[in-house]
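**Student:** A predicted structure for the sequence below; I have some questions about it.
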Amino acid sequence: MSSLALVIGNKATSSWSLRPWIAMVHAGIPFREIQIRLRRSDTKAQIANWTASGKIPVLLDGGERIWESYAILEHLADRFPDRGLWPADPAARAHARSISCEMHGGFAALRRDLAMDVLHDLRGQRWSDEAQADIDRISAIWREARGRFGASGPFLFGRFSNADAMYAPVVTRFATYGVSLGVVERSYVDSVLAHPAMQRWIDEAKAEPPMGT
């Protein structure tokens, strides 16, 4: 049995959980999944069993507990250096880390107005000018990464990497809300949605009990 365990929330809506999960599944890193049902009376107490931060995901690695999605991805890249979780080229790797950190710490309006929901079609809903500014910035990030570093494959840096894991929840948001995108961004969204790990995440979300139960 693997020494790694990943504590996550509901697959339908837990954007932060998707990030390390999709990276680990893509990279073939074996782990045990521990799911905590969100929006229940005991959710807070269940999370407290695993982390004092009060948030998930959490990676359990032997006696270590690593929280925050970006920190988990960095830990996985250190732990499994042969899995290519960051681009090999130093310039590409630095750029990938920069845009991943920007995703981790920013885009509050997008998170507020276009909440992750992989189960429903929410096209036609409106969002704020601030959220549209976030969409425009993310679109520019994707175009630059694809243009500078993405020639070898369909993802931001050619091969799937931690940067794609960080933006995977945004991909689902753009699909759920029918966000208008350019050719480069639309092709990227389609590539991430077609990734077998993403397909598995969505299929398992569909099989979950309703939220709050």
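**Tutor:** Good, I have the coordinates. Numbering: from 1, shown residues only.
**Student:** contacts and neighbour counts: CA atoms only from here.
**Tutor:** Will do.
**Student:** now do the strands in this protein.
**Tutor:** 4-8, 32-35, 58-61, 64-67 (DSSP state E).
**Student:** and residue 18, which of those is closest to it?
**Tutor:** strand 4-8 (8.1 Å; C-alpha to C-alpha).
**Student:** what residues does stretch 2-20 touch?
**Tutor:** Residues outside stretch 2-20 that contact it (C-alpha atoms under 8 Å, 6 or more residues apart in numbering): 21, 30-38, 50, 56-62, 69, 72-73, 115-119, 165-169, 201-202, 204-206, 208, 211.
**Student:** show me which positions of it end up buried.
**Tutor:** Residues 4-20 are the ones in stretch 2-20 that count as buried (16 or more other C-alpha atoms under 10 Å).
**Student:** measure that stretch end to end?
**Tutor:** One end of stretch 2-20 sits 16 Å from the other (C-alpha to C-alpha, to the nearest Å).
**Student:** and that stretch, how far out from the chain's middle?
**Tutor:** 9 Å (C-alpha atoms, centre = their mean, to the nearest Å).
**Student:** next up, a second structure to put side by side with the first:
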Amino acid sequence: MAKATLTISSKNYSSWSLRGWLLCKMSGLDFDEAPVDPSDAEMRQELLLLSPTVRVPRLTHGKVQVWDTLAIAEYLNEAFPDAGLYPKDVARRAHCRAISGEMHSGFYNLRSALPMNLKARQERFKIFSGARPDVERVKTIWHDCLDTYDGPFLFGRPTVADAMYAPVCTRFRTYAVTLDDRLEAYIDTVLDWAPMQDWISGALAEPEEIEELEVEF
């Protein structure tokens, strides 16, 4: 099969690109990155042709084209069943899918109030009241998983769930969200994870003139 291509946007700002990229890395897929800048009018037109939602990432693997993050996860899980993207145990697998789906479809206020920006660091940041329940819900999900499956990742080892919540780890660090030691240790685990280190290096190397976009990544 032809080598895969993953279309992504800014590594500094695009949380959905990060999720899809991590999933591809975790699966062992051999892929090329195809970065596009949707702030450029011509590139925006190209993205519209790739996906009607103007969202990234978009995976092209032979004749397969997938642009929804969870759809990418499910495709990669089927294509690379030995990669362990989901836990083997049926109950754990269902739990992993549930919290991954919750991140995929929810937490709008958190994403709006704490946009991903790997280059930024706030010593103090007041989270508006509408986003606080989202922050508390993430804390609850993380504690539940870490208490149940003993860490250091949400299900012991890296899974789809960690890829889905990895951008939240960066947001909590960027905006100095107060966490207990257990959750700080989980964020350390994710940020020290080799694929995350590769992504962060790419984000820090991006030119400063890349602008954050109004579309939700």
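**Tutor:** Noted; the coordinates are in hand. Given the structure is predicted, the values throughout are model-derived calculations rather than measurements.
**Student:** how close are the two chains, by TM-score?
**Tutor:** The TM-score (TM-score structural alignment, normalised by the length of structure 1) is 0.94; 211 aligned residues with a C-alpha RMSD of 1.6 Å.
**Student:** distance to residue 194 of structure 1 for the strands of structure 1 - can I get that in CSV?
**Tutor:** As requested, the strands of structure 1 are exported to CSV (distance: least, C-alpha to C-alpha, whole Å):
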stretch, distance to residue 194 of structure 1
strand 4-8, 22
strand 32-35, 22
strand 58-61, 26
strand 64-67, 28
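**Student:** show residues contacting stretch 42-51 of structure 1.
**Tutor:** By C-alpha under 8 Å, 6+ apart, stretch 42-51 of structure 1 touches 7, 36, 37, 54, 55, 56, 58, 65, 67.
**Student:** quick one on the thing from earlier: now, the buried residues of stretch 2-20 of structure 1 that are in helices?
**Tutor:** Judged by DSSP state H, these include 15, 16, 17, 18, 19, 20 as members of helices.
**Student:** what's the burial count for residue 106 of structure 1?
**Tutor:** Neighbourhood size, residue 106 of structure 1 [other C-alpha atoms under 10 Å]: 12.
**Student:** ah, wrong one, I meant residue 23 of structure 2
**Tutor:** 27.
**Student:** ditto for residue 153 of structure 1
**Tutor:** 13.
**Student:** leaving out chain neighbours, which residue sits closest to it?
**Tutor:** residue 159 (5.5 Å; C-alpha to C-alpha, 6 or more residues apart in numbering).
**Student:** what residue in structure 2 is paired with the one you found?
**Tutor:** Superposed on structure 2 with TM-score structural alignment, residue 159 of structure 1 falls opposite residue 157.
**Student:** thinking again about what came up before, any of the contacts of stretch 2-20 of structure 1 buried? List them.
**Tutor:** 21, 31, 35-38, 50, 56-61, 69, 72-73, 115-118, 165-169, 201-202, 205.
**Student:** so which of those residues are in helices?
**Tutor:** Reading helices off these with DSSP H, I get 21, 69, 72, 73, 165, 166, 167, 168, 169, 201, 202, 205.
**Student:** ok, so of those, who is nearest residue 142 of structure 1?
**Tutor:** Of all those, residue 142 of structure 1 sits closest to residue 167, with 9.4 Å by C-alpha to C-alpha.
**Student:** residues touching the closest one, list them.
**Tutor:** 19, 100, 103.
**Student:** do you know how far the first one is from residue 157 of structure 1?
**Tutor:** It refers to residue 19 of structure 1. Taking C-alpha to C-alpha, one finds residue 19 of structure 1 at 17 Å from residue 157 of structure 1.
**Student:** what do you get for the last one?
**Tutor:** As judged by C-alpha to C-alpha, residue 103 of structure 1 and residue 157 of structure 1 stand 16 Å apart.
**Student:** the more surrounded of the two?
**Tutor:** residue 157 (28 against 17).
**Student:** is it true that that one touches residue 145?
**Tutor:** Yes: between residue 157 of structure 1 and residue 145 there is a contact under C-alpha atoms under 8 Å: 6.4 Å.
**Student:** tally of neighbours for residue 55 of structure 2?
**Tutor:** 23.
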